[in-house]
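Student: Sequence plus predicted model, see below.
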Amino acid sequence: MDAEILEQETGRRQDGGAKRRQIMDGARTVFLSAGFDGASMNDIARAAGVSKGTLYAYFTSKDELFEAIIRAEYAQSAERLCTFRREGDPRTMLTDFGVRLMRRMAEPSHMSLARVVIAAVEKFPNVGRTFYEAGPLFGATRLAAELRALEAAGALKLPDPERAAWHFVDLCLSYVYKRLLFGVVESLSPGEIEDAVESGVEVFFRAYGA
């Protein structure tokens, strides 16, 4: 009997997880097409194929739903992106990280989400904080830990590892990311990404190399 109850409970959790993903998928489509301000819970329920009552059973507000999408977006790629490959010398490791970071940030889905957040943040600052904590802050914190390890190995000299991590990311983004963010260009080629990162790594080691 206990096994039957456990199996039923597991099934309910799985069904609940599937329904939650269904809602988030529908909401993501609406947010990216209408923007945060233009999206309504009615539109989201319709796009997700659920009743409004079901929608509110999972998410109490549009803000909560959007924050969940942001966190899920970054959770899917955080482990892959922030797993540092330690083969080769420090320059190779940081170049590899920088290229993977830039490729991720240049993905159309990420760019669209970033633009929605920028448009919403003035009225809904919590949306911006969620985006910052789940993405840029998480990545910089993980990178700072790796930079400390490189300093301990004698490859870097870092007065402030956290600030150095932010410097590294900004150097990799260079001007190419802003051109993409603001629609000056539609996409970045692999060569443009690699050139930006390699230049950033060169400047970084001139500043922090031991």
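Tutor: Nice, thanks for sending it over.
Student: Going by C-alpha atoms from here, please, whenever you check contacts or count neighbours.
Tutor: OK.
Student: Can you give me the distance of residue 47 to residue 168?
Tutor: Noted for residue 47: a distance of 40 Å to residue 168, by C-alpha to C-alpha, to the nearest Å.
Student: Neighbour count: the two, which is higher?
Tutor: Between residue 47 and residue 168, counted using other C-alpha atoms under 10 Å, the more crowded position is residue 168 (23 against 18).
Student: Which other helices and strands does the lengthiest helix in the chain contact?
Tutor: Counting by DSSP state H, the longest helix found in the chain is helix 2-38. Identification of packing neighbours for helix 2-38 by 3 or more C-alpha pairs under 8 Å, 6 or more residues apart in numbering; DSSP states H and E yields helix 41-48, helix 62-81, helix 108-120.
Student: right, and the helix or strand after the last one?
Tutor: Right, helix 108-120. Where DSSP states H and E defines the elements, the next helix or strand beyond helix 108-120 is helix 125-132.
Student: Specify the angle between that following helix and helix 2-38 in degrees.
Tutor: 120 degrees (axes from the mean of the first three to the mean of the last three C-alpha atoms, to 10 degrees).
Student: Spatially nearest residue to residue 94, not counting backbone neighbours?
Tutor: Closest residue to residue 94 apart from its sequence neighbours, by C-alpha to C-alpha, 6 or more residues apart in numbering: residue 201 at 7.1 Å.
Student: So that neighbour sits against residue 92, correct?
Tutor: No - taking C-alpha atoms under 8 Å as the definition, residue 201 is not a contact partner of residue 92, at 9.2 Å.
Student: Show me which of the two is the more surrounded one.
Tutor: The neighbour comparison of residue 201 against residue 92 (other C-alpha under 10 Å) goes to residue 201, with 22 against 15.
Student: ok, that one - contacts?
Tutor: Residue 201 makes contacts with 91, 94, 95, 168, 171, 172, as judged by C-alpha atoms under 8 Å, 6 or more residues apart in numbering.
Student: Distance to residue 159 and secondary structure added to those residues, as JSON lines?
Tutor: Putting the contacts of residue 201 into JSON lines (distance: C-alpha to C-alpha, whole Å; DSSP: H, G, I helix; E, B strand; the rest coil) gives the following:
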{"residue": "91", "distance to residue 159": "19", "secondary structure": "helix"}
{"residue": "94", "distance to residue 159": "18", "secondary structure": "helix"}
{"residue": "95", "distance to residue 159": "21", "secondary structure": "helix"}
{"residue": "168", "distance to residue 159": "14", "secondary structure": "helix"}
{"residue": "171", "distance to residue 159": "18", "secondary structure": "helix"}
{"residue": "172", "distance to residue 159": "20", "secondary structure": "helix"}
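Student: let's bring in a second model and compare:
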Amino acid sequence: MIAVFLRWERVVAIPKVRSKSEEKRQQIYDAASKLFCDNGFAATSMDLVAKNAGVSKQTVYSHFGSKDELFVATITARCEEFLSTSTASPKDSDPYTTLCQYAEHFLALLLSPEALAIHRICINESTSYPHVSRLFYKAGPERVIAEVRDILAEYKQQNILAIDDIHTAATQFLSVIKGEIWMHKEYNIEKPISMDKVTLYIQNTVRHFLVGYGYHPA
């Protein structure tokens, strides 16, 4: 049921023919993504990004005006990949099927090494660099919440779900989906969780969530 549960793969097609400027931008982006994940925000300088990307510092700044902008670009790109590959649609299926599909996709992203690394960066550096967490939240989680909000709003409009506060319901859904599965990965608990257990967890969680809003899956 969950094909990419522990591995988030980049699936956005990259044009086969790119200009030199586009190639350099991709080099910078790739280098920055790895450095942010490996070293954190504070320890990643634009000089280091330029060195690892094999370009000049001036070239880095010509594509990204600041380190903040570069950090946001890496988060935004991952979020766009996630949103563009999500197949969950309230127009094509019932709430149970749609939300189960979304939960699978969401967990695949959430448990990817990059997502876990960025989350730890925001926690570890939130005191010295509080704006980093704000940048991350706006570029990533806030957009995912908005997508879930849109899905739930569509079902509410169809009188399938009885939801008064769409935003709260969306954040509740994402929070309960994370659950123990995310904690095992985040806290490096070695006890493995079987795929069958993951599937059952998603199904039961989605079912309980929907019952709370007046929908009873078959």
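Tutor: Structure's in. What do you need? Small disclaimer: the values here were computed from a predicted structure and weren't measured.
Student: Can you pull the TM-score for these?
Tutor: Once superposed, chain against chain, the TM-score is 0.83 (TM-score structural alignment, normalised by the length of structure 1); 198 aligned residues with a C-alpha RMSD of 2.3 Å.
Student: follow-up on the earlier one: can you tell me the element the aligned residue in structure 2 for the residue nearest to residue 94 of structure 1 falls in?
Tutor: Residue pairing (TM-score structural alignment): residue 201 of structure 1 is matched to residue 206 of structure 2. Using DSSP H and E, residue 206 of structure 2 sits within helix 195-211.
Student: To what extent does that helix diverge from structure 1 after superposition?
Tutor: When structure 1 is overlaid, helix 195-211 of structure 2 sits 2.2 Å from its aligned residues on average, using mean C-alpha distance after the TM-score superposition for structure 1.
Student: Give me the distance between that helix and the centre of its chain.
Tutor: Helix 195-211 of structure 2 sits 20 Å away from the centroid of its parent chain (C-alpha atoms, centre = their mean, to the nearest Å).
Student: With stretch 159-172 of structure 2 instead?
Tutor: Centroid separation between stretch 159-172 of structure 2 and its chain, computed with C-alpha atoms, centre = their mean, is 21 Å.
Student: now do stretch 177-191 of structure 2
Tutor: For stretch 177-191 of structure 2, the distance to the chain centre is 16 Å (C-alpha atoms, centre = their mean).
Student: buried stuff in that stretch?
Tutor: Residues of stretch 177-191 of structure 2 classed as buried: 177, 178, 181, 182, 185, 186 (neighbour count, 16 or more other C-alpha atoms under 10 Å).
Student: Can you add secondary structure and distance to residue 108 of structure 2 and give these back as CSV?
Tutor: As requested, these are exported to CSV (DSSP: H, G, I helix; E, B strand; the rest coil; distance: C-alpha to C-alpha, whole Å):
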residue, secondary structure, distance to residue 108 of structure 2
177, helix, 11
178, helix, 11
181, helix, 11
182, helix, 10
185, helix, 12
186, helix, 14
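Student: Now residue 142 of structure 1. Nearest residue, chain neighbours left out?
Tutor: Sequence neighbours aside, residue 82 is the residue nearest to residue 142 of structure 1 in space, at 6.7 Å (criterion: C-alpha to C-alpha, 6+ apart).
Student: quick one: contacts for the one you found?
Tutor: Residue 82 of structure 1 neighbours (C-alpha under 8 Å, 6+ apart): 97, 139, 142, 143.
Student: So the third one, which state does it fall into?
Tutor: Going by DSSP: H, G, I helix; E, B strand; the rest coil, the secondary structure assigned to residue 142 of structure 1 is helix.
Student: residue in structure 2 matching it?
Tutor: Residue 142 of structure 1 maps onto residue 147 in structure 2, by TM-score structural alignment.
Student: Count the residues that sit near that match.
Tutor: Residue 147 of structure 2 has 14 neighbouring residues, counting by other C-alpha under 10 Å.
Student: Tell me how far residue 98 of structure 2 lies from residue 91 of structure 2.
Tutor: The spacing between residue 98 of structure 2 and residue 91 of structure 2, counted by C-alpha to C-alpha, is 9 Å.
Student: Pick out whichever of the two has more residues nearby.
Tutor: residue 98 (18 against 11).
Student: Please give the element, helix or strand, for the more buried one.
Tutor: Using DSSP H and E, residue 98 of structure 2 maps to helix 95-110.
Student: how about that helix, aligned to which bit of structure 1?
Tutor: Matched against structure 1 by TM-score structural alignment, helix 95-110 of structure 2 falls on residues 90-105.
Student: Can you give the contact residues for the matching stretch?
Tutor: Outside stretch 90-105 of structure 1, the residues within contact range by C-alpha under 8 Å, 6+ apart are 81-82, 84-87, 110-111, 150, 155, 169, 172-173, 193-194, 197-198, 201.
Student: can you do 7 Å?
Tutor: Here stretch 90-105 of structure 1 makes contact (C-alpha atoms under 7 Å, 6 or more residues apart in numbering) with 81, 84-87, 111, 155, 172-173, 193-194, 197-198, 201.
Student: what's the farthest-apart pair in the residues you listed?
Tutor: Spatial extent of the contacts of stretch 90-105 of structure 1 (C-alpha to C-alpha) is set by the pair 111 and 155 at 33.8 Å.
Student: Closest to residue 208 of structure 1 out of the contacts of stretch 90-105 of structure 1?
Tutor: Minimum distance to residue 208 of structure 1 across those is 8.8 Å, recorded for residue 155 (C-alpha to C-alpha).
Student: residues near the aligned partner of that closest one in structure 2, how many?
Tutor: Aligning on TM-score structural alignment places residue 155 of structure 1 opposite residue 160 in structure 2. Neighbour count for residue 160 of structure 2, taken as other C-alpha under 10 Å: 18.
Student: With residue 67 of structure 1 instead?
Tutor: The number of residues near residue 67 of structure 1, taken as other C-alpha under 10 Å, comes to 18.
Student: any idea what it aligns with in structure 2?
Tutor: Structural correspondence for residue 67 of structure 1 with respect to structure 2 (TM-score structural alignment): residue 72.
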